[in-house]
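Engineer: Give me the fold of what follows.
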Amino acid sequence: MRVTQIEAEAEGSGLAVLGGFHPEPGDDAPDGCRTLLLLGPGEPGFWTRFTASPEWQDGQSDPMDRWSRRVIDDLASRLDATALYPFGPPPYLPFFRWAKRTGRIHASPIRLLVHDTAGLFVSFRGALALVDRIDLPEAQVSPCVSCASRPCLTACPVAAFDGKSYDVPACKAYLDTGAGEECMTTGCRARRACPISATYLRLPRQSAYHMAIFKGRT
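Structural biologist: Predicted structure coming up:
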């Protein structure tokens, strides 16, 4: 099977293959996994598809996680793969470390992950562990290397990112103010400042949903 076939299957389910790698000892991949692929929202169109789902409409908690389990479990079954998730009870799987192994996702100047097409809006819904070793694209240099202005470092109005740490209390306190409502409704200003994020077709409503979860308003 080729990675393009898996990408097509994922796209049909509203997902995108964000990158993959061939696990080695110490990667903490499942036994027998020879290729691990990370999955995220397939844009454009993810939010429209998700909000039409029964998980969104039934009024129960954690609709996106429940949607992800249903859709990715089904995708894994069709591809004879094992589904893995970044949520659920501990011990948590090392998605951050796996992401950097793909060669398409890197640590940004503000220490959040940056993706070659999703920018700082990259997020994970799950992963597929395959027993077959599938050819993957070669690793790429981080897009931040050629980003001279690095606007993500200065975009936050309360300087919550200093390149070394993330001041979560300062961020959340700002979101409780009237001025912070812009971040709540359109997404984190630092994430939006990334030139790649600016070209990524993610709806503000989706960003608002994630910001509400981050702030504990759902």
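
Engineer: hey, let's count contacts and neighbours off CA atoms from now on
Structural biologist: Noted.

Engineer: Now do residue 30: how many residues are near it, please.
Structural biologist: For residue 30, the neighbour count with other Cα atoms under 10 Å is 14.

Engineer: Just list the residues touching it, thanks.
Structural biologist: By Cα atoms under 8 Å, 6 or more residues apart in numbering, residue 30 lies in contact with residue 129.

Engineer: let's go with 10 Å and repeat that
Structural biologist: 23, 36, 82, 84, 129, 130, 131 (Cα atoms under 10 Å, 6 or more residues apart in numbering).

Engineer: again, but for residue 155
Structural biologist: Counting by Cα under 10 Å, 6+ apart, residue 155 makes contact with 161, 188, 189, 190, 191, 192, 193, 194.

Engineer: That one: what secondary structure?
Structural biologist: Assigned with DSSP: H, G, I helix; E, B strand; the rest coil, residue 155 falls in the coil class.

Engineer: Distance of it relative to residue 196?
Structural biologist: Distance, residue 155 to residue 196, by Cα to Cα, to the nearest Å: 15 Å.

Engineer: One more: residue 100?
Structural biologist: Separation of residue 100 from residue 196 (Cα to Cα) stands at 17 Å.

Engineer: one more to line up against the first:
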Amino acid sequence: MTADMKLDWIAAELRPFGLVPRGSFMFDAKTPAPSLGEHTDFKSAVMIGHFGSTIWPHFGQWRQLQSNMADPLDSWSKEILNKVATRVGAFAVFPSDQPYQPFQEWAKRAEGLSASPLGLLIHPQYGLWQAFRGALLFDSALEPSQLSPTIHPCDVCLNKPCLSACPVQAFDGIGFAVDRCRDHLWTEGFECMDRGCKARLACPVGREHVYVSDQQRFHMAAFA
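Structural biologist: Got it, this is the predicted structure:
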């Protein structure tokens, strides 16, 4: 099976859940393969994630059938990706699992993304409204994604509205004042909790892909 055929197979397995392969890369000296117990000889990785709210209806249906759990979105991602990994001959890893893997660095290798002033990776089309749910690791070589040169959207954004929209100035382009943000959410931040992070919403890139209201509230509640 060629690399393209395998990626098509992975895409078909993910499609019913609103997930997509988000690029692939080869492990090398710059980005060494992780060593996970008996799994020590990975050659390549395929990043898995979503754009906008494509996962939300599928996650919502699954969640209605579950009892209360601490991390439902992580649990859903693991249930889906572990099954897909078994079918395609891969090993699934997740951002929430220890030992923590350098998912942001992997995402940069796979899709050529860069960080925004908020610290989140920004996509040239989907902006800040995208995420990675896991990665499939293979002990065989898959061709890396062909990355086209793109202009970092933040380099041509002169006003940087994301840095001035936060009501408590939690972002300065260098770091994120986590405690200041959480204190606001727990006291006067009802609007942020209900509608989503104002700094993130201020970004002009990918506005048409902004998460739906329920998804906004879910992520804000999980962060708070």
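
Engineer: is it true that residue 180 of the second structure lies in a helix?
Structural biologist: Yes. Counting by three-state DSSP, residue 180 of the second structure is part of a helix.

Engineer: And it, how far from residue 200 of the second structure?
Structural biologist: Counting by Cα to Cα, the gap from residue 180 of the second structure to residue 200 of the second structure is 16 Å.

Engineer: again, but for residue 161 of the second structure
Structural biologist: Using Cα to Cα, one gets 9 Å for the distance from residue 161 of the second structure to residue 200 of the second structure.

Engineer: out of the two, which sits in the more crowded spot?
Structural biologist: Taking other Cα under 10 Å, residue 161 of the second structure and residue 200 do not tie; residue 200 has more neighbours (19 against 16).

Engineer: got a list of what the more buried one touches?
Structural biologist: By Cα under 10 Å, 6+ apart, the contact set of residue 200 of the second structure is 118, 120, 127, 128, 129, 161, 162, 163, 165, 166, 210.

Engineer: Next up, the contacts around the alignment partner in the second structure of residue 193 of the first structure.
Structural biologist: By TM-score structural alignment, residue 193 of the first structure lines up with residue 202 in the second structure. Counting by Cα under 10 Å, 6+ apart, residue 202 of the second structure touches 160, 161, 162, 163, 164, 165, 166.

Engineer: Next: residue 79 of the first structure.
Structural biologist: For residue 79 of the first structure, the contact set (Cα under 10 Å, 6+ apart) comprises 1, 5, 6, 9, 73, 128, 129, 130.

Engineer: What's the match for it in the second structure?
Structural biologist: Checking TM-score structural alignment: residue 79 of the first structure goes with residue 88.

Engineer: thinking again about what came up before, so which of the contacts of residue 79 of the first structure are in helices?
Structural biologist: Judged by DSSP state H, the subset of those located in helices is 5, 6, 9, 73.

Engineer: Now rank these by neighbours and give me the top one.
Structural biologist: If you count neighbours using other Cα under 10 Å, the busiest of these is residue 73, which has 19 neighbours.

Engineer: residues contacting the alignment partner in the second structure of residue 137 of the first structure?
Structural biologist: In the second structure, residue 137 of the first structure lines up with residue 146, judged by TM-score structural alignment. For residue 146 of the second structure, the contact set (Cα under 10 Å, 6+ apart) comprises 23, 24, 25, 110, 111, 112.

Engineer: wait, is the first one part of a helix?
Structural biologist: No. Note on residue 23 of the second structure: no helix contains this position according to three-state DSSP, which reports strand.

Engineer: right, and it touches residue 107 too?
Structural biologist: Yes. Using Cα atoms under 10 Å, residue 23 of the second structure is in contact with residue 107, at 8.0 Å.

Engineer: What ranges does the second structure have for its strands?
Structural biologist: Taking DSSP state E to define them, one finds strands in the second structure at 20-26, 44-51, 91-93, 114-115, 121-122, 130-138.

Engineer: got these as CSV, with distance to residue 193 of the second structure and mean neighbour count columns?
Structural biologist: Formatted as CSV, those follow (distance: least, Cα to Cα, whole Å; neighbours: other Cα atoms under 10 Å):
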stretch, distance to residue 193 of the second structure, mean neighbour count
strand 20-26, 28, 23
strand 44-51, 22, 23
strand 91-93, 30, 22
strand 114-115, 24, 18
strand 121-122, 22, 22
strand 130-138, 19, 23
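
Engineer: how about those strands in CSV, adding distance to residue 61 of the second structure?
Structural biologist: As requested, the strands of the second structure are arranged in CSV below (distance: least, Cα to Cα, whole Å):
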stretch, distance to residue 61 of the second structure
strand 20-26, 19
strand 44-51, 17
strand 91-93, 23
strand 114-115, 32
strand 121-122, 28
strand 130-138, 18
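
Engineer: Go ahead and confirm residue 94 of the first structure touches residue 124.
Structural biologist: No. Look at residue 94 of the first structure against residue 124 with Cα under 10 Å: they stay out of range, at 11.7 Å.
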